[in-house]
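A.B. asks: dropping a prediction and its sequence here:
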Amino acid sequence: MGIKLRLVIMNFLQYAIWGAYLTSMGSYLVGVGLATHIGIFYAMQGIVSLFMPAVIGIVADRWIPAQRLLGFCHLLAALFMAAAGGYAMTSGNGVQFGLLFTLYALSVAFYMPTIALSNSVAYCVLEGAGLDTVKAFPPIRVWGTVGFICSMLLCDAAGFQTTYMQFLQCAVLGLVLGFYALTLPACPVSRDGDRKSLVEALGLRAFTLFKQKRMALFFIFSMLLGISLQITNGFANPFITSFRDIPEYASTFGANHANALISLSQVSETLCILLIPFFLKRFGIKNVMLVAMLAWVLRFGLFGLGNPGGGVWMFILSMIVYGVAFDFFNISGSLFVNKETDVTIRSSAQGLFMIMTNGIGATIGTLGAQAVVNRLVYSQQSAAAQVAGWSQSWLVFAGYALVVAVVFALVFRYKHDPHAVEEVNR
């Protein structure tokens, strides 16, 4: 089996695991009376990303080959998710927040580092085969989005999006990838015998990137943009599904199949990944990230103005711009970090990028979004008032994204060299 195909399978499963529950867990939590806890469930992914990706990245850089560590993390994540699904199955509507959240938190603690770790494995294997990562990685990574879509649609078609079965679906896929990752080509670790400082020995030198003004600003704005990342994952499904309580929209396809509608976002993501090499080379990281920020404004704003009836076209357009919003930030940012960092700290630098985006940013974003939703939506008694509250919430999120975009355009300075994108890591 060719190297590229093996990495395609890895990426397909990597994101199929996430797609099993990421966009539908909110609706399950609403169904079991935990609607006001949606934010903390999604924020937990950010909280563990504050330290786990960096710790795992350090271990991969220094002691355990990245592909082997990737397998171990997936196996542990799958076991804890299976336990969460098993508990939810036996408890029914009597599920308690404490135990379900604990099992779920342990699972995501081992899953979240695998996102950066799988990128490191892919870069390592591609470079070992003499391939240009900027050209070769996006067409491989696109299959991760295909996996996410397939998993979402399976969850919807099987009727899992409001039940505990989405957790069990996630666990099965995790076990498969856990064992598969152990068969991937070996990635090197740094085991030289030179005397090193404590910072170097622990792999913490990635944090010295903050001494570079350009990298410091890049990571700060990554955090600010990361605030937007998990909001729609946590709240889009409950929002769209809430229209079922409005007679005018109760029988619409979108209100009854939110996951299928949301999957258009991942279809867009699949197509947009393929545009990244061209846009990075032609316009540079600053303009690519600025486009992503403006796309988030549209993503949220169209949600706030649309509905699953006559305004469904706004939902569909919101799904289309999501590909630009997510890919032009996440994938381009990861490639930028890969090019701007030394090979000896690459895994930990990717971990640092995860800390700023899916860690600090996403944690602030989901907890902040929950506060907004609690105030504008769940404080309302009637279904109509709650839907109106949802619209107001999305417009608040759009306003935030617009402010970040304007400040970024004014503050971040980066002189783009089209030829530098073609160069091997400096």
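C.D. replies: Structure's in. What do you need?

A.B. asks: going forward, measure contacts between C-alpha atoms and count neighbours the same way
C.D. replies: Fine.

A.B. asks: what is the burial count for F41?
C.D. replies: As a burial measure, F41 scores 25 neighbours (other Cα atoms under 10 Å).

A.B. asks: nearest spatial neighbour of it, skipping sequence neighbours?
C.D. replies: Of all residues not flanking F41 in the chain, F101 sits nearest, at 7.0 Å (Cα to Cα, 6 or more residues apart in numbering).

A.B. asks: show me what contacts T36?
C.D. replies: When contacts are counted by Cα atoms under 8 Å, 6 or more residues apart in numbering, T36 touches Q370, N374, Y378.

A.B. asks: what helix or strand does G351 sit in?
C.D. replies: helix 346-354 (DSSP states H and E).

A.B. asks: that helix packs against which elements?
C.D. replies: Helices and strands touching helix 346-354, by 3 or more Cα pairs under 8 Å, 6 or more residues apart in numbering; DSSP states H and E, are helix 52-62, helix 113-128, helix 312-340.

A.B. asks: how far out from the middle of the chain is the last one?
C.D. replies: Going by Cα atoms, centre = their mean, to the nearest Å, the spacing between the C-alpha centre of helix 312-340 and its chain's C-alpha centre is 11 Å.

A.B. asks: just stretch 176-194 next, same as before
C.D. replies: Taking the mean of its C-alpha atoms, stretch 176-194 sits 23 Å from the chain's own mean (Cα atoms, centre = their mean).

A.B. asks: for comparison:
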Amino acid sequence: MTKEKNVIKTKLIVMNFLQFFIWGAWLISMGRYMTYVMHYDPMEVGGLFATAGFAAMITPALTGIIADRWIGAERLLSICHLLTGVCLIAVGFLPVGTPFATVWLVIFGVNLFYMPTLSLSNTVAYHALGTVQADIVKEFPPIRVWGTIGFIVAMWLVNLLGWMDSPMQFHLGAIAAIALAIYAWTLPAVPHGVQKAEGGRRSIISMLGLDALVLFKNRQMAIFFVFCMLLGAALQITNAYGNTYLNSFGEVSEYANSFAVRNPNILLSLSQISETLFILAIPFFLKRLGIKGVMTMSFAAWFLRFGLFGLGDPGMPGVIALVLSMVVYGMAFDFFNISGSMFVDQSVSPSMRASAQGLFLLMTNGLGVVIGSLGAGWVVKHFTVAGVTEWTTVWYIFAGYALVTGLLFWLLFHPKQVATAQES
């Protein structure tokens, strides 16, 4: 059994590495490419990143139902990655001057097929570990961390190969996607229905989390989900504009040859490294501060993330502010996404947990990302004159947003009153 378990773990490590390598190849540098190569304005760039939010509201639910009824999760994972790869190849071949609507549709296609693979890959991993009687809580995190490593490796490759301003970043992601589409056929088969969260087949209403809307009858749960949406609005902002911001310093002679300008992806990858470390700190802080304290820390970390971006520059001591901004990202992301998901799981009755998680995903990675991406695009465009963006002002506006929403969350959210959510 030990040998079989090690084989399964190795297969899942490779799967997770490729799963996030695909994303890391283009997600962080796409905003820069679309700005400087394709010449789209900030609002349009924000619209491209909003496609992830629209996709998160559609295909994860649909693929969940398909996998539950007709196709094993590992087979559907393969199909989705194959289609993701095709769409990424198409993005790479779009010439300069392509109408924005066409680019938007192709990027939407990428996200439409890629977003459901995030949950499908977890389904495959959980089932595979279960077949060898592995402790999922203990065994899965060390496997999942290889996904973050894959994301970082892809970022570094794109940076070091000089592909941040090249369509090769999309082709690299496509190669990894097609490789995973083939590799998925070697993964343990998931019988139909294994991937459902809890007893019985779930409808599309349940998969979307819409039958959990009853939770809004509890005032504190309603407040929680609204702030999840508001916090979710911050998720894609630095992904969309971080690389573009650092690249803008190349127009200043004293910074033109700085590390941050020459290697923005490598600098930004510190955020993902930080993310892997803060995951380990969640139990410590949750036990001592509770969900309200931990999520308030997330708001504070987003405030610092944006504020330090505004303070920083590629020189000394400005680069220290940039590095600190990367460090606090781990807290900003993990203390919200992971802790929030755990809170939802513990705050509702077992029969509604799956739907409540669907609602959490809908509010954060769906509505939140759409609102944040489009809103951020409007702000950046508003403060861009003659092609020059007042980045310091932009980052301070985002920091102010995080600060105000964080203070309101602290004042309005009282988790001790959530107990009735299961009975409402």
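C.D. replies: That came through, no problem. Every value quoted in this text rests on a predicted model; they were computed, and no experiment measured them.

A.B. asks: may I have the TM-score of the superposed chains?
C.D. replies: Between these two chains, after superposing, the TM-score reads 0.85 (TM-score structural alignment, normalised by the length of structure 2); 401 aligned residues with a Cα RMSD of 2.8 Å.

A.B. asks: about what we covered before: how about the residue nearest to F41 of structure 1, what's its match in structure 2?
C.D. replies: In structure 2, the residue paired with F101 of structure 1 is W104, using TM-score structural alignment.

A.B. asks: report the angle between the helix or strand hosting that match and helix 59-69.
C.D. replies: Element membership for W104 of structure 2, per DSSP H and E: helix 100-131. Angle between the axes of helix 100-131 of structure 2 and helix 59-69 is 40 degrees (criterion: axes from the mean of the first three to the mean of the last three Cα atoms, to 10 degrees).

A.B. asks: so where do the helices sit in the stretch 251-400 of structure 2?
C.D. replies: 259-262, 264-279, 282-311, 318-347, 353-361, 369-382, 391-412 (DSSP state H, counting those that start in this stretch).

A.B. asks: which position in structure 1 pairs with L118 of structure 2?
C.D. replies: For L118 of structure 2, the aligned residue in structure 1 is I115 (criterion: TM-score structural alignment).

A.B. asks: can you tell me the closest non-neighbouring residue to its match?
C.D. replies: Take I115 of structure 1 and drop its neighbours on the chain: the residue closest to it by Cα to Cα, 6+ apart is Q14, 7.5 Å away.

A.B. asks: helices of the stretch 101-250 of structure 2, start to end?
C.D. replies: Per DSSP H, counting those that start in this stretch, the stretch 101-250 of structure 2 carries helices over the ranges 136-160, 168-183, 204-207, 219-232, 237-248.

A.B. asks: can you redo these as JSON lines with distance to P350 of structure 2 and mean neighbour count?
C.D. replies: Output for the helices of the stretch 101-250 of structure 2, formatted as JSON lines (distance: least, Cα to Cα, whole Å; neighbours: other Cα atoms under 10 Å):
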{"stretch": "helix 136-160", "distance to P350 of structure 2": "18", "mean neighbour count": "19"}
{"stretch": "helix 168-183", "distance to P350 of structure 2": "34", "mean neighbour count": "23"}
{"stretch": "helix 204-207", "distance to P350 of structure 2": "14", "mean neighbour count": "18"}
{"stretch": "helix 219-232", "distance to P350 of structure 2": "16", "mean neighbour count": "22"}
{"stretch": "helix 237-248", "distance to P350 of structure 2": "34", "mean neighbour count": "22"}
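
A.B. asks: ok, which of those helices comes nearest K292 of structure 2?
C.D. replies: Nearest to K292 of structure 2 among the helices of the stretch 101-250 of structure 2 is helix 219-232 (9.7 Å), distances taken as Cα to Cα.

A.B. asks: helices or strands up against the closest one?
C.D. replies: helix 391-412.

A.B. asks: post-alignment, the helix it packs on versus structure 1, mean distance?
C.D. replies: Mean deviation of helix 391-412 of structure 2 relative to structure 1 after superposition (mean Cα distance after the TM-score superposition for structure 1): 1.3 Å.

A.B. asks: aligned to N330 of structure 1, what sits in structure 2?
C.D. replies: Looks like N330 of structure 1 aligns to N337 there (TM-score structural alignment).

A.B. asks: now that match: how far from I28 of structure 2?
C.D. replies: From N337 of structure 2 across to I28 of structure 2, the span is 19 Å (Cα to Cα, to the nearest Å).

A.B. asks: neighbour count winner among these two?
C.D. replies: Using other Cα under 10 Å, the more surrounded residue of N337 of structure 2 and I28 is I28, with 26 against 21.

A.B. asks: the more buried one matches what in structure 1?
C.D. replies: Matched to structure 1 by TM-score structural alignment, I28 of structure 2 sits across from T23.

A.B. asks: do I have it right that its match meets I240?
C.D. replies: No: with contact defined as Cα atoms under 8 Å, T23 of structure 1 does not reach I240; the gap is 11.4 Å.

A.B. asks: structure 1: matching residues for stretch 247-264 of structure 2?
C.D. replies: So stretch 247-264 of structure 2 sits over residues 241-258 in structure 1, by TM-score structural alignment.

A.B. asks: got the buried residues for the matching stretch?
C.D. replies: Neighbour counts using 16 or more other Cα atoms under 10 Å place 241-245, 249-250, 252, 254-258 of stretch 241-258 of structure 1 among the buried residues.

A.B. asks: same question for stretch 181-192 of structure 2.
C.D. replies: For stretch 181-192 of structure 2, by 16+ other Cα under 10 Å, it's A181, I182, Y183, A184, L187, P188, V190, P191, H192.

A.B. asks: nearest to M38 of structure 2, of the residues you listed?
C.D. replies: Among those, A181 lies closest to M38 of structure 2 (Cα to Cα), at 29.0 Å.

A.B. asks: which ones are touching the corresponding residue of structure 1 for the closest one?
C.D. replies: Matched across to structure 1, A181 of structure 2 falls on G178, judged by TM-score structural alignment. Applying Cα under 8 Å, 6+ apart to G178 of structure 1 gives the contacts L70, G71, F72, C73, H74, L75.

A.B. asks: let me see the contact set for the nearest residue to G178 of structure 1 once chain neighbours are set aside.
C.D. replies: Nearest non-adjacent residue to G178 of structure 1, counting by Cα to Cα, 6+ apart: G71, 4.1 Å away. By Cα under 8 Å, 6+ apart, the contact set of G71 of structure 1 is L177, G178, F179, Y180, A181, L182.
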